[in-house]
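Asker: Structure of the sequence below:
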Amino acid sequence: MTAFPQAQAFTKDQCATGLRAAVAILEKWQATTEQACDILRVSRSTHARAKLRNREWSVSLDSDQMQRVSFILNMHAALRLIFDNPENVYGFAAMANHNEFFNGRSPLEVMAQGDMISLYETYRRIDSLRGAQW
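Answerer: So this is what the prediction gives:
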């Protein structure tokens, strides 16, 4: 018997649904294929398959990849709460940001570094715009 219950794994269909949503958001944020692959830590072929919406498809993602998907979905939700107009909801991530953390880089540029810290810190700063408490 283990002291802690094992985390329940996501099904392949859940992974595919989440990845498709994250890829669609990143496209609307004007991320390049390379940026999207670096942010989500997926291959170019997985990214390309996720863009095909009319096809039945499933994929297995590890917990790191699903965490990345979650950050993208949650950043999108926060941006939708902060902004009323689609230009800002979808344009914010590609805009140069002169706050201390970003130092003139866009949130996409920071997230595309590919490391989890950059993704998390970008999420944290966007989420804080909606009044989140840390």
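
Asker: make it CA atoms for all contacts and neighbour counts henceforth
Answerer: Fine.

Asker: count of neighbours near the nearest residue to residue 66 once chain neighbours are set aside?
Answerer: Using Cα to Cα, 6 or more residues apart in numbering and skipping residues adjacent in sequence, the residue nearest residue 66 is residue 15, 7.2 Å away. Residue 15 has 20 neighbours, counted by other Cα atoms under 10 Å.

Asker: Go through the helix or strand containing residue 15 and flag the buried ones.
Answerer: Secondary structure assignment for residue 15, by DSSP states H and E: helix 12-28. Within helix 12-28, the residues that count as buried by 16 or more other Cα atoms under 10 Å are 14-26, 28.

Asker: Next, format the residues you listed as TSV and append distance to residue 79.
Answerer: Listed next are the buried residues of helix 12-28 as TSV, based on distance: Cα to Cα, whole Å:
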residue	distance to residue 79
14	23
15	23
16	23
17	21
18	18
19	19
20	19
21	15
22	14
23	16
24	15
25	11
26	13
28	13
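
Asker: if we take these, which one ends up nearest to residue 61?
Answerer: The shortest gap between residue 61 and any of the buried residues of helix 12-28 belongs to residue 15, at 6.0 Å (Cα to Cα).

Asker: Could you identify the longest helix within the chain?
Answerer: helix 63-82 (DSSP state H).

Asker: any residues touching that one, and which ones?
Answerer: If you take Cα atoms under 8 Å, 6 or more residues apart in numbering as the criterion, helix 63-82 is touched by 15, 18-19, 21-22, 25-26, 39-42, 88-89, 116, 119-120, 123, 126-127, 129-130.

Asker: one more, for comparison:
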Amino acid sequence: MTTVEAPVISKTTAASGLTAAVAILQKWGATGEQGTAILRVSRSTYARAKRRDPGWEVNLDGDQLTRISLVLNMHAALRVIFDNPENHYGFMAMANHNGYFDGRSPLEIIAQGGILSLYEVYRRIDSLRGAQW
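Answerer: Below you'll find the predicted structure:
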């Protein structure tokens, strides 16, 4: 039986991804508390990423890297779906009345901190883009 190992992500690359995810979360209107729950990082790590310190490095686990990836991929899908920056940044804070969201905003759901909720919101946003890639 062969095993597949996850690629090794450098501490510098992890910091760049985290910094990008934090910047996106800020544009979506996430609070610091929501951001730390979504990315499963400490307040100090979140604050450091928010400051965008040059040369900063961080060690993140696979779950944290997956969360960053989902945020970045949601952002990419929203940019394809919406031409207007107000919409592709504002969508995450808008109340959504589709069955899964039940009047809550996508940001409210992902801020609960569960990886499954984060993935489900990503999946539903990604499905909106249809064949637009």
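
Asker: Any idea what the TM-score is?
Answerer: Overlay of the two chains. TM-score (TM-score structural alignment, normalised by the length of the second structure): 0.95; 131 aligned residues with a Cα RMSD of 1.1 Å.

Asker: what's the closest of the buried residues of helix 12-28 of the first structure to residue 99 of the first structure?
Answerer: Nearest to residue 99 of the first structure, judged by Cα to Cα, of the buried residues of helix 12-28 of the first structure is residue 26 at 21.7 Å.

Asker: That closest one against residue 37, yeah?
Answerer: No. Counting by Cα atoms under 8 Å, residue 26 of the first structure stays clear of residue 37, with 10.0 Å between them.

Asker: which residues touch residue 88 of the second structure?
Answerer: Residue 88 of the second structure makes contacts with 75, 78-79, 81-82, as judged by Cα under 8 Å, 6+ apart.

Asker: could you redo the last one with a cut-off of 10 Å?
Answerer: Going by Cα atoms under 10 Å, 6 or more residues apart in numbering, residue 88 of the second structure touches 27-28, 74-82.

Asker: I'd like those residues written out as TSV, with distance to residue 67 of the second structure added.
Answerer: Converted to TSV, the contacts of residue 88 of the second structure look like this (distance: Cα to Cα, whole Å):
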residue	distance to residue 67 of the second structure
27	17
28	16
74	11
75	12
76	14
77	15
78	17
79	19
80	20
81	21
82	22
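
Asker: Which of those are buried, as a PyMOL select command?
Answerer: Applying 16+ other Cα under 10 Å to the contacts of residue 88 of the second structure, the buried members can be selected in PyMOL as follows:
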select buried, resi 27+28+74+75+77+78+79+80+81
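
Asker: With adjacent residues omitted, what lies nearest to residue 55 of the second structure?
Answerer: Residue 55 of the second structure sits nearest to residue 12 (Cα to Cα, 6+ apart), 7.3 Å away.

Asker: so the one you found makes contact with residue 52?
Answerer: No. Residue 12 of the second structure lies out of contact with residue 52 (Cα atoms under 10 Å); the separation is 12.0 Å.

Asker: what's the overlap in contacts for these two?
Answerer: Common neighbours of residue 12 of the second structure and residue 52 (Cα under 10 Å, 6+ apart) are residue 18.

Asker: Next up, the contacts around the closest residue to residue 117 of the second structure other than its chain neighbours.
Answerer: Leaving aside its sequence neighbours, residue 117 of the second structure sits nearest to residue 110 (Cα to Cα, 6+ apart; 5.7 Å). Shown in contact with residue 110 of the second structure (Cα under 10 Å, 6+ apart): 34-35, 37-39, 71, 92, 116-122.

Asker: now for residue 110 of the second structure: what does it line up with in the first structure?
Answerer: Under the alignment (TM-score structural alignment), residue 110 of the second structure pairs with residue 111 of the first structure.

Asker: Pull the contacting residues for the residue nearest to residue 26 of the first structure when sequence neighbours are not counted.
Answerer: Nearest residue to residue 26 of the first structure, sequence neighbours excluded (Cα to Cα, 6+ apart): residue 36, at 6.4 Å. By Cα under 10 Å, 6+ apart, the residues touching residue 36 of the first structure are 22-27, 29-30, 42-44, 47, 108, 111-112, 114.
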